[in-house]
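**Q** no FASTA, just this:
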């Protein structure tokens, strides 16, 4: 694809729960059905929505996050991934202007950083002409935010849409159509194992939404309103390296798959990256660094416990001084056991002398700054499990802060050359081996 301009847009809303993901999935599928190569992105640190995106478009979806990424890096990532695309769709997070501090890191700021316009998705239940004031506010609240159009969701009838269309026109926002009210279009819970079978079963959702979009949304006008110059790829980013030529092993399967694509690129700058599956009882490949990302080990406790070759090879590698970076689910896998919601314990790798448990599940989340060895790394914490305290706790290192620089209780466990904690790190702009120096 070499055209100088392509459709590029942010799908945003006034709040969470407005239907952004549902609409995004349908739009991705509708564009794919038109024969377009559509590249999707997701604002924020979320791992799950990009999996739904890939299901809908057939292409990997990439995270854009201004807390974890510098603006220069974000622009480079965005440009690099759009070079072969015919259209670009970026799904926002929360409300358009919601950031980690005021609007910092918000969907609006991300769209401004990469230079694309916004299409609002407005939940129109129990509202009519008054949405004009809402649209006017979103369009004019920040002069550097380009709100070009609106699609209304959960619309009761054509007559209902007539009021909404008139309101949009009077607010100076292009009315692009609507999604009718239906109980069929609900994205499943994000707390899923997302196995290949489950993903295939979910394929009907983007198909159904795409059909509604083609019927009720002026897709051609939407694409025309969002035509923007294709971004030029800057000079190749210098990915920090310490000793290129090393071997890096990455666990990747249905239990461990919370992986930022750009992190893998950073690891590949260090040498050869190979993937293996603890769930399939594959032995750890020869490596200079083992990366155990997060995922859903709690859904596969019996299988992981039975995979003795994987567990023993990882334990032996760690005991011999091998470097291990383990995040969230990967950290749980290194524990002696993981308890399920009923308290039943399953043996794991035993690298860390502690237990993880799903008992009394409670969500803990937020951005984190990890300060270690005079360096700062950034990431995100999101989990329902917890670590059971031991009489003799593991050594901990570093300090973790929130986005507002308040002390976070999140720990980074350290044993030998093992670093393990709940924070999912984004290290694509840094040398991941520096964590161990």
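**A** In hand now; what should we look at? Treat the numbers as computed from the prediction; the structure is a model and nothing was measured.
**Q** could you use CA atoms for every contact and neighbour count after this?
**A** Noted.
**Q** what sits against residue 147?
**A** When contacts are counted by Cα atoms under 8 Å, 6 or more residues apart in numbering, residue 147 touches 117, 118, 119, 120, 138, 139, 173.
**Q** which of these sits closest to residue 153?
**A** Sorting these by distance to residue 153 puts residue 120 at the head of the list, at 10.2 Å, by Cα to Cα.
**Q** host element of that closest one?
**A** strand 118-123 (DSSP states H and E).
**Q** check residue 179 too.
**A** Applying DSSP H and E, one finds residue 179 within strand 174-180.
**Q** can you give the contact residues for that strand?
**A** Outside strand 174-180, the residues that reach it (Cα under 8 Å, 6+ apart) are 148-157, 161, 165, 168-169, 212-213, 216-219, 221-222.
**Q** if I look at the residue most central in space within the chain, how far off is residue 394?
**A** Computing the C-alpha centroid of the chain and ranking residues by Cα atoms, centre = their mean puts residue 46 first, at 2.7 Å. Separation of residue 46 from residue 394 (Cα to Cα, to the nearest Å): 29 Å.
**Q** just to revisit the earlier point, and the strand holding residue 179, how far out from the chain middle?
**A** Counting by Cα atoms, centre = their mean, to the nearest Å, strand 174-180 is centred 27 Å from the centre of its parent chain.
**Q** adding another structure so you can compare the two:
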């Protein structure tokens, strides 16, 4: 029987990602089959979970995924794991106003699967007040049970004693106490953590986090807090279906943001994914059925992409007869031009007519639901697709292409036409997660 626990916190930046990765790596080093999961639409943390454990990470998103798909993915995650540590996005209860159990918060998953919570508290700048925060979490929702507390960013042994004694008076066990150590912080950039695949010495860093966890947390007590995890049966009816039998997938430092569950389902459904690297000036294999440009960081590599003549020519050839779809960063590269952070403009593929700028930044963030105006690699005409938008780049020229979809936010408020299409080429700023239900 697989056992699971949610690692939550009052807010982003509390240290739950470092704690989660450290626990995953420490248990994997002990020979325990352990898997990481992530609530919500974060596509970076599952890469660290995979690296730490050797088992692929998975997103579980109660807003974007139908209950059947959520159960199917959760059930798959239990198949070869003794323990699952499910890391919360943002604060534990943070989601959007939506129907019961469909807010996108980790608390939805705690209620649905009756999973306990290991609460990570950043106690820098406070002592016994931490007990008031812990009590608030313990009593806020009787269906979300706090099972234990990890104190993070402690300044001293006295600091630990003050916090621990106050919290344990409430009947909540303190199962970890981590001293402040800025060298353990994971480096970040504008869309979140620097990705796992970009570290030259990733395993060294993961092992340092595991060493910290072994020293600072009672891992045996934490494993004992985990509860049996046996999701109801589900289905992949509302998963994103493979857009073709052979899928040419851009995959390198500029193109990385493809959800693990999407690629896994494509393979399980019988599709073959054929990766290629635009930064290595590779073109999509021409006998593929469709080409997919995921999001990533093209704004950091726009000069190299502009100079990749083989990539550019190969994409133009592919677009003559076969579908191409780009999400977020991929959408930016499909356009005419991309202005980088320094204000220098680089020619992109020109397969769509828009241009974007990373010099003129504005954060766009939130859940999205799109109704497709025409068939494209995302689905048939009229299909509803749920996803997520998170970017700082802005459109500086719209071009004259036809819109791809009608967009709404997570609460159904119309946002207008979104994305573009021309011939066999389509693109959007939002990342697709699943079909709507």
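**A** Received, thanks. Remember, predicted model here, so these are calculated numbers, not experimental data.
**Q** and the TM-score between them?
**A** Remark: TM-score between the superposed chains equals 0.89 [TM-score structural alignment, normalised by the length of structure 1]; 422 aligned residues with a Cα RMSD of 2.5 Å.
**Q** re the thing from before, ok, of the contacts of strand 174-180 of structure 1, which come out buried?
**A** Buried subset of those (neighbour count, 16 or more other Cα atoms under 10 Å): 148-156, 161, 165, 168, 212-213, 216-217, 219, 222.
**Q** tell me where the stretch 301-437 of structure 2 has helices.
**A** Taking DSSP state H, counting those that start in this stretch as the criterion, the stretch 301-437 of structure 2 carries its helices at 302-306, 309-321, 329-334.
**Q** for those helices, which one sits closest to residue 246 of structure 2?
**A** That would be helix 309-321 among the helices of the stretch 301-437 of structure 2, by Cα to Cα, at 13.3 Å.
**Q** ok, residues contacting the closest one?
**A** 278, 281-284, 286, 291, 324, 349, 351, 423-425.
**Q** equivalent analysis for stretch 93-109 of structure 1, please.
**A** 10, 12-16, 42-44, 65-67, 92, 118, 145, 403-404.
**Q** sorry, back to before: which ones among the buried ones among the contacts of strand 174-180 of structure 1 lie within strands?
**A** 148, 149, 150, 151, 152, 153, 154, 155 (DSSP state E).
**Q** mind checking how far the first one is from residue 92 of structure 1?
**A** What it means is residue 148 of structure 1. 15 Å.
**Q** one more: the last one?
**A** Between residue 155 of structure 1 and residue 92 of structure 1 the computed distance is 21 Å (Cα to Cα).
**Q** residue 306 of structure 2 and residue 350 touch, don't they?
**A** No: using Cα atoms under 8 Å, residue 306 of structure 2 makes no contact with residue 350, being 10.8 Å away.
**Q** and these two? Which one has more around it.
**A** A count of neighbours by other Cα atoms under 10 Å puts residue 306 above the other of residue 306 of structure 2 and residue 350, at 21 against 16.
**Q** in contact with the more buried one, which residues?
**A** 346, 347, 348, 349.
**Q** ok, and these in structure 1?
**A** Retained in structure 1: 346, 347, 348, out of these (criterion both residues aligned by TM-score structural alignment, their matches' Cα atoms under 8 Å).
**Q** ok, and the most crowded of the residues you listed?
**A** residue 348 leads those on contacts (other Cα under 10 Å) with 24 neighbours.
**Q** before we move on, the earlier item: which other residues reach the helix or strand following the strand holding residue 179 of structure 1?
**A** Next helix or strand after strand 174-180 of structure 1 toward the C-terminus (DSSP H and E): helix 196-202. With Cα under 8 Å, 6+ apart as the test, helix 196-202 of structure 1 has contacts from residue 55.
**Q** so where do the strands sit in the stretch 301-437 of structure 1?
**A** 324-327, 335-339, 345-347, 352-357, 364-372, 375-383, 386-388, 396-397, 399-401, 412-415, 418-421, 423-426 (DSSP state E, counting those that start in this stretch).
**Q** now the equivalent of residue 388 of structure 1 over in structure 2, nearest residue through space, not along the chain?
**A** By TM-score structural alignment, residue 388 of structure 1 lines up with residue 396 in structure 2. Excluding its sequence neighbours, the residue lying closest to residue 396 of structure 2 (Cα to Cα, 6 or more residues apart in numbering) is residue 356, at 5.3 Å.
**Q** give me the neighbour count for the one you found.
**A** For residue 356 of structure 2, using other Cα under 10 Å, the count is 25.
**Q** show the end-to-end separation of stretch 195-208 of structure 1, please.
**A** First-to-last residue span, stretch 195-208 of structure 1, Cα to Cα: 21 Å.
**Q** nope, stretch 426-437 of structure 2 is what I was after
**A** Terminal-residue distance, stretch 426-437 of structure 2 (Cα to Cα): 23 Å.
**Q** may I see the buried residues of it?
**A** For stretch 426-437 of structure 2, using 16+ other Cα under 10 Å, the buried residues are 426, 427, 428, 429, 430, 431, 432, 433, 434, 435, 436.
**Q** circling back to that earlier point, got TSV for the kept ones among the contacts of residue 306 of structure 2, with distance to residue 250 of structure 2 too?
**A** Listed next are those as TSV, based on distance: Cα to Cα, whole Å:
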residue	distance to residue 250 of structure 2
346	19
347	18
348	15
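**Q** name the nearest of those residues relative to residue 335 of structure 2.
**A** residue 348 (5.9 Å).
**Q** quick check: that closest one vs residue 204 of structure 2, distance?
**A** Following Cα to Cα, the distance that separates residue 348 of structure 2 from residue 204 of structure 2 is 37 Å.
**Q** residue 404 of structure 2: how many residues sit nearby?
**A** Neighbours of residue 404 of structure 2 (other Cα under 10 Å): 23.
**Q** actually residue 307 of structure 2, not the one I wrote
**A** Residue 307 of structure 2 has 15 nearby residues by other Cα under 10 Å.
**Q** try residue 178 of structure 2
**A** 21.
**Q** likewise for residue 19 of structure 2?
**A** Here the number of neighbours of residue 19 of structure 2 (other Cα under 10 Å) works out to 23.
**Q** kindly report the same for residue 169 of structure 2.
**A** 10.
**Q** buried ones among the contacts of helix 309-321 of structure 2?
**A** Here, 16+ other Cα under 10 Å leaves 278, 281, 282, 283, 284, 291, 324, 349, 351, 424, 425 buried among the contacts of helix 309-321 of structure 2.
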